[in-house]
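# just coords:
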């Protein structure tokens, strides 16, 4: 019998229904900061009603536009990054694969299900937890000799660690000698494009995954892209099958990618909002790291903090493998005020031992 345990074990943000049931607070009364999705997303244009009547056109210009947008030679549209993650093991030669201990939770189970030995790594920022991991990933330090593949989320979710393209491509060269593959998940890099290695994606042994869900605030469209060499694109296209991205989603994604003015303005506004969030959280937590779309705080009292904030109808994403919380951005000044007030109230409770 097929074992589906992994399918239900990976927690994610956005689980507001669970919070509403647990705390008895109606969904509409919550300030949901449990994801890193832009709360002021791309203004969706009207969609031609005919798009709902036709099968999606996999041969439209969406992939050409995406490749140009990312600076890559080829792009494959998929139903969100999650679909690509499920396909990855089928296009990788068997071998040991490195996945972060504190990172997006779907990679390790997808690889384990496919029979890949998975080694968990930590970065220098959390190297004090090295005993819980197989190796420390650090610029200038050689990768383990028996490692075939490496999955890198850059900037990392949730820890906000980031690596420069020079460092990333150094790891790629190290793995290429072994006929291995570097997988770089750039779900949050749209707000920090200087970190992207998309322009190198036509090199063998490099697969880059991109998403429109976070920066563009279009998570509900379920659209992502695989950037890789021709052989990988061809193999994943066959695995993907037809019509994986809906017609209306293709229209909206195309419009968002072509709207460079909106993108420029949004990068600036998100950078300011990310700094504001980090400054606010810095009043309450000693360790705060952030990207323009979310902030990460490391604190052993993360369960008490999450519970206390939830009692004030502020929902955050808790991580236990490394105790901490991830905070997304409030959507407006009312949300910022609610977060500020909740943090001050819960700080008093936590420090007094009352939560």
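Cool, got the structure. Worth saying up front: this structure is predicted, and the values here are computed from it rather than measured. Residues are numbered from 1 along each chain as shown.
# C-alpha only now, for contacts and for neighbours.
OK.
# For the protein, which segments count as strands?
Assigned by DSSP state E, the strands in the chain fall at 31-32, 76-78, 97-100, 118-123, 135-137, 149-153, 181-185, 206-211, 224-227, 288-290, 294-298, 314-315, 317-319, 324-328.
# Okay, helices next: where are they in the stretch 101-250 of the chain?
For the stretch 101-250 of the chain, the helices defined by DSSP state H, counting those that start in this stretch cover 107-113, 165-176, 230-240, 247-258.
# Ok, the stretch 251-355 of the chain next?
260-281, 302-311, 333-351.
# now the last one, how far from the centre of its chain.
I take that to be helix 333-351. Centroid separation for helix 333-351 versus its chain: 26 Å, with C-alpha atoms, centre = their mean, to the nearest Å.
# Report the buried residues of that helix.
335-336, 339, 342-343, 346-347 (16 or more other C-alpha atoms under 10 Å).
# could the helices of the stretch 251-355 of the chain be laid out in CSV, adding distance to residue 183?
Listed next are the helices of the stretch 251-355 of the chain as CSV, based on distance: least, C-alpha to C-alpha, whole Å:
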stretch, distance to residue 183
helix 260-281, 25
helix 302-311, 30
helix 333-351, 36
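# residue nearest the centroid of the chain?
Centroid-nearest residue in the chain, with C-alpha atoms, centre = their mean: residue 187, separated by 4.5 Å.
# second one coming, line it up with the first:
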């Protein structure tokens, strides 16, 4: 467990500071507060999960059959969902452009391996120059570094400048960004893809938090060679434990990724539930409205107590404060677990607040903890 708790400069902290959100059991042990007493808002996952129905016994007993050619198969259902409210979708996008994976994390790990397989014969690209926005979800950079590539960080507002001044083989963006909430328009992203493509480069866009604003998604443009879009079922649907995500790209690279994954990469129960959840239009529409309202409430509450502007998405709000580490620990002592964001050389330390489960008791728990802070 020791390697989970690092300070902003990588050294061991005297205080509790997990590298990822959701470390509830570890927090309960560290602060000696029972797990059921906590308000865990550290993850950015919808606290109102899609309601799980009964799963037929046969789904547990049998391996999932290949449904790529079926209109009601998981990948076609997912494609219909992702394209339904997307603006300017390319009519060429079809089932051959989407691949289900065991969470978007599996796709994050696969893409550096795909790059190595494609460019293994190129001395110039053998070690890719990979750029990712500073402070963003760390697993992207880790995956590329572990495959021997050089990973650099860029501030969100400096990307155009980067592409004109630095060699870039792979640009990785989270849109909207986690944890800053920064957004880029599809038009801007396609301009950057065009620059990268002219050099044989890749643009990878992680849209894990895009479900509440689907009109801004790039999934309708993935036939562009060298463009990859990742989607997650875990965040918006509140089903992180399901381990279901998707990668969308040009037909050729999707086929290569499918071969690398092999058969049965996604469990039968995950496929069964994912297919049902992605078709539940009534629940989806209600959540898009409810989450937007709850996020506005959260932002207003935080801005009241910290007197600073929050940025985020419909699933979380982020603020930067000179006493972020102190605030994190003081909230934890009152059984409120948030996500501490270590400082980088381009971003100050901060705190990410997910949405509490929407009960007045939970909102009161959070407000009481905030009101007791002495900063």
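All right, it came through fine. For clarity, every value in this text was computed on a predicted model and none was experimentally measured.
# thinking again about what came up before, against residue 49 of structure 1, how distant is the residue nearest to the centre of structure 1?
For residue 187 of structure 1, the distance to residue 49 of structure 1 (C-alpha to C-alpha, to the nearest Å) stands at 30 Å.
# can you check residue 247 of structure 1 too?
To residue 49 of structure 1, residue 247 of structure 1 is 10 Å away according to C-alpha to C-alpha.
# and what of residue 32 of structure 1?
Applying C-alpha to C-alpha to residue 32 of structure 1 and residue 49 of structure 1 gives a distance of 32 Å.
# Residue 138 of structure 1 too?
Distance from residue 138 of structure 1 to residue 49 of structure 1, by C-alpha to C-alpha: 51 Å.
# And residue 110 of structure 1, what's its match in structure 2?
Using TM-score structural alignment, the equivalent of residue 110 of structure 1 in structure 2 is residue 143.
# Could you count how many residues lie near its match?
By other C-alpha atoms under 10 Å, 19 other residues sit near residue 143 of structure 2.
# before we move on, the earlier item: among the helices of the stretch 101-250 of structure 1, which is nearest residue 154 of structure 1?
For residue 154 of structure 1, the closest of these is helix 165-176, at 9.4 Å, according to C-alpha to C-alpha.
# Please name the residues that touch the residue mapped onto residue 315 of structure 1 from structure 2.
Residue pairing (TM-score structural alignment): residue 315 of structure 1 is matched to residue 337 of structure 2. For residue 337 of structure 2, the contact set (C-alpha atoms under 8 Å, 6 or more residues apart in numbering) comprises 24, 27, 38-42, 328, 331.
# Please repeat the previous calculation with a cut-off of 6 Å.
Counting by C-alpha atoms under 6 Å, 6 or more residues apart in numbering, residue 337 of structure 2 touches 40-42.
# for residue 287 of structure 1, same thing?
Shown in contact with residue 287 of structure 1 (C-alpha under 6 Å, 6+ apart): 297-298.
# What lines up with it in structure 2?
So, by TM-score structural alignment, residue 287 of structure 1 is matched to residue 309.
# Look up how far residue 317 of structure 2 lies from its match.
10 Å.
# ok, back up a step: residue 32 and residue 49 of structure 1: which has the busier surroundings?
Counted by other C-alpha under 10 Å, residue 32 of structure 1 and residue 49 do not tie: residue 32 has more neighbours, with 26 against 9.
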